[in-house]
Every structure is written in structure tokens, then in C-alpha cells.
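Undergrad: Kindly generate the corresponding structure for this input.
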Amino acid sequence: MYKELIGKQSNKIRNTVERQSVKRFAESIGDPHPIFTDETVGRQSRYGNNIAPPTFPRVFDYGEIEGLNLPEKGLIHGEQTYHYNRPLLVGEDIYCYAKVENFYEKKGKDGRMFFLEVVHYGEDSEENIIFKEKMTIILTEAVRKAKTI
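TA: Okay, the predicted model is just below:
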């Protein structure tokens, strides 16, 4: 199935942490912390700038991994974790890409379940990793059979 894709990654895509996008994102998640939106607070912070909320990377473009064709229906969102080396600063460019890290199966009560781990990376212009976002996507046996993966 997807085992042959382990290690494949997309091309890097430049994304910008735009002030208005950060503001709208913070509002949409209901987090009014001024570190995200108040420029004075940002300048006075230890970062010298406003930062983006921790889940902000969900809005970035990570490109496409050639050959990774997931079904449009029936996927289960298994897990999602973020690891940061530092916050995302408003105004900076982030170079993002996705990589297939793992694929495995387990037997469940309704048949086999397939687990696909995809990691999103965000780097600065010097290729230092700023964050990693690991997602686990679950495909059931029924979805696999319908898709004929």
C-alpha cells in the first residue's frame, strides 16, 4: 500500500507568517492573547515580535508528495502533535514540506487498520527546523477495499 512511500517528501514551499492571518487565526480559535496581535506587546516580548499560535502551521502549504493519493472519504484523524524549536514570528518566511515517515497496520475489532504517519516540517531560510507537526491518519479495511489501495 503506502510502504513504498516511506521517506518520500514534497518540494519545499515558501509560506509567510502574515500579521492579518495570525490575527484571524487567533480570533477563530478564541485565543485573545495579545502576543499574537498587539504590536506593542510583541515588541516588548522576549521575541521582539508577535508570534503565531501553536497550531497556526495548519494553514501553511506543504506541497504534494508524489504518489500519495488518499481517499477523499473515510479517513480517521488519529493523532496530531507539534514540536517547536522556537515560535513562528510574524512577518517571517517559513519553508514547508511534508514527508511520509511510517506506514503500518494493526488488527482491530472490525478488521485490519492501516496507520499512515506524515510529518510536516517548517524551516527558516537557513534550513533550520522551526517546527515539526506529526499526523497519524487511520484507514480502515473498508476504506482500503473501496479505494483498492
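Undergrad: When you work out contacts or count neighbours from here on, use the C-alpha atoms and nothing else.
TA: Noted.
Undergrad: need the contact list for the residue lying closest to residue 93 once chain neighbours are set aside.
TA: Using Cα to Cα, 6 or more residues apart in numbering and skipping the chain neighbours, the partner closest in space to residue 93 is residue 16 (4.4 Å). Residues in contact with residue 16 (Cα atoms under 8 Å, 6 or more residues apart in numbering) are 91-94.
Undergrad: Give me the neighbour count for the closest residue to residue 85 other than its chain neighbours.
TA: Computed as Cα to Cα, 6+ apart, the closest residue to residue 85 that is not its neighbour in sequence is residue 130, at 5.2 Å. Look at residue 130: counted by other Cα atoms under 10 Å, it has 18 neighbours.
Undergrad: same question, residue 26
TA: By other Cα under 10 Å, 21 other residues sit near residue 26.
Undergrad: Please provide the structure for the following sequence as well, for comparison with the first:
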Amino acid sequence: MLDKGLIGRRSEPVVNEVEKGAIRRFAQSLGITDEVHFDERAAEAAGHRGLLAPLTFPTTFRSSIELREALALGQRGLLHADQSFEFFRPICAGDHIQVVAVIADVSERAGATGPMDVVVVEDEGRDEQGNLVYRGRKTLIVRPAPREA
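TA: Modelled structure (predicted):
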């Protein structure tokens, strides 16, 4: 079982610059065709400050919590089980989003191959004025290390 003392561990703030090319590549990789993600004129005509980032774009943002290191995972596997976002305004090209992540929960559950740890990480993204842009929450499953043959 992972140490419950990890709960509450916060990252240092990390600023993520939202770039046009990154928005275009991300939207393309998802098969999105709406021009607000590719054409600046279309985005501005729709009322946005620049190219509009797709709703799941914050998955690309970095925080300073390195989960493998923070959780001392070693050879244990990490599975991304769930993710959700709450938005307070759209994210657009040119934004600088400061992200702080916190380990919100650590628990143990029974799995098909034995006990597994479940880690919940919450993050907040704020703009340059300190306004909340989004909150994210992801659930990670930490699987046992493979057994030696």
C-alpha cells in the first residue's frame, strides 16, 4: 500500500504556454474538424481570443509532481483510469496557465490480480492574473510490480 502521508502533497507551480501548433496537433490527433481549433479567423469570429484549445487539452499540461518519483513506484505499473475537468473559461492560444497539482487521495482496492493502489490527483490551472481557468481530477491505478520468473 502506498503511504497515505502522500495525501496533500502539492507541486510547485509550473507555467504552461498554450501554443497554436500544439492546439492544432492535439485537435488533429483527436479527429476534431471544427475550424476554431485550426484557423485564427474562425476562432476570433466565434468570439475567442485565439485558437480554441479542445476541452481535454489540459492533459498536456505539466506540473512539477513527478508521480513515479513522488509515489516511489519503481517497477510498478501506472494506469490512467479516469479524468475529468471543470472549466471557468475557454483556454486559447497565447494563454499562460500556471498549474499546481495535489495528491488528493491514496487508497487500496481489490483487483483481479490482487490488491492495487488508487491515487487521485487534482490540479488547478490559473491565468496570468491568478484567475481560475480549470480544475482537473484524475484517478490512477498503481498495479503491483511484476513477479520474477
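Undergrad: Got a TM-score for the two of them?
TA: TM-score of the superposed chains, computed with TM-score structural alignment, normalised by the length of structure 1, equals 0.84; 144 aligned residues with a Cα RMSD of 2.1 Å.
Undergrad: thinking again about what came up before, my understanding was that the residue nearest to residue 85 of structure 1 contacts residue 84; is that so?
TA: Yes. Counting by Cα atoms under 8 Å, residue 130 of structure 1 touches residue 84, with 5.9 Å between them.
Undergrad: before we move on, the earlier item: if I line the two up, what does the residue nearest to residue 85 of structure 1 land on in structure 2?
TA: Counting by TM-score structural alignment, residue 130 of structure 1 lines up with residue 133 in structure 2.
Undergrad: residue contacts, that match?
TA: 87-91, 97, 124-127.
Undergrad: now the longest strand along structure 2, how far from the chain's geometric center?
TA: Longest strand in structure 2, counting residues (DSSP state E): strand 96-111. Put simply, strand 96-111 of structure 2 sits 10 Å off its chain's centre (Cα atoms, centre = their mean, to the nearest Å).
Undergrad: mean shift between that strand and structure 1?
TA: Strand 96-111 of structure 2, aligned to structure 1 and superposed, deviates on average by 1.3 Å (mean Cα distance after the TM-score superposition for structure 1).
Undergrad: Quick check: buried residues in that strand?
TA: The neighbour-count check on strand 96-111 of structure 2 (16 or more other Cα atoms under 10 Å) flags 96-106 as buried.
Undergrad: same check, this time on stretch 18-26 of structure 1
TA: Buried residues in stretch 18-26 of structure 1, counting neighbours by 16+ other Cα under 10 Å, are found at 19, 22-23, 25-26.
Undergrad: can you list contacts of it?
TA: Contacts of stretch 18-26 of structure 1 (Cα under 8 Å, 6+ apart): 32, 36-37, 52-53, 56, 90-92.
Undergrad: repeat that with 6 Å
TA: 37, 52, 90-91 (Cα atoms under 6 Å, 6 or more residues apart in numbering).
Undergrad: try stretch 121-128 of structure 2
TA: In contact with stretch 121-128 of structure 2 (Cα under 6 Å, 6+ apart) are residues 96-104, 132-138.
Undergrad: State the pair within those residues that is farthest apart.
TA: With Cα to Cα as the measure, no two of those lie farther apart than 96 and 104, at 24.5 Å.
Undergrad: coming back round to it: format the buried residues of stretch 18-26 of structure 1 as CSV; extra columns: distance to residue 9 of structure 1 and secondary structure.
TA: Shown next, in CSV, are those (distance: Cα to Cα, whole Å; DSSP: H, G, I helix; E, B strand; the rest coil):
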residue, distance to residue 9 of structure 1, secondary structure
19, 29, helix
22, 27, helix
23, 30, helix
25, 27, helix
26, 30, helix
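Undergrad: now, which of those residues sits nearest residue 2 of structure 1?
TA: For the buried residues of stretch 18-26 of structure 1, the residue nearest residue 2 of structure 1 by Cα to Cα is residue 25; the value is 32.9 Å.
Undergrad: Tell me where structure 1 has helices.
TA: 19-28, 34-37, 39-44, 141-147 (DSSP state H).
Undergrad: how about these in JSON lines, adding distance to residue 113 of structure 1?
TA: JSON lines is the format used below for the helices of structure 1 (distance: least, Cα to Cα, whole Å):
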{"stretch": "helix 19-28", "distance to residue 113 of structure 1": "33"}
{"stretch": "helix 34-37", "distance to residue 113 of structure 1": "39"}
{"stretch": "helix 39-44", "distance to residue 113 of structure 1": "45"}
{"stretch": "helix 141-147", "distance to residue 113 of structure 1": "6"}
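Undergrad: Good, wrapping up.
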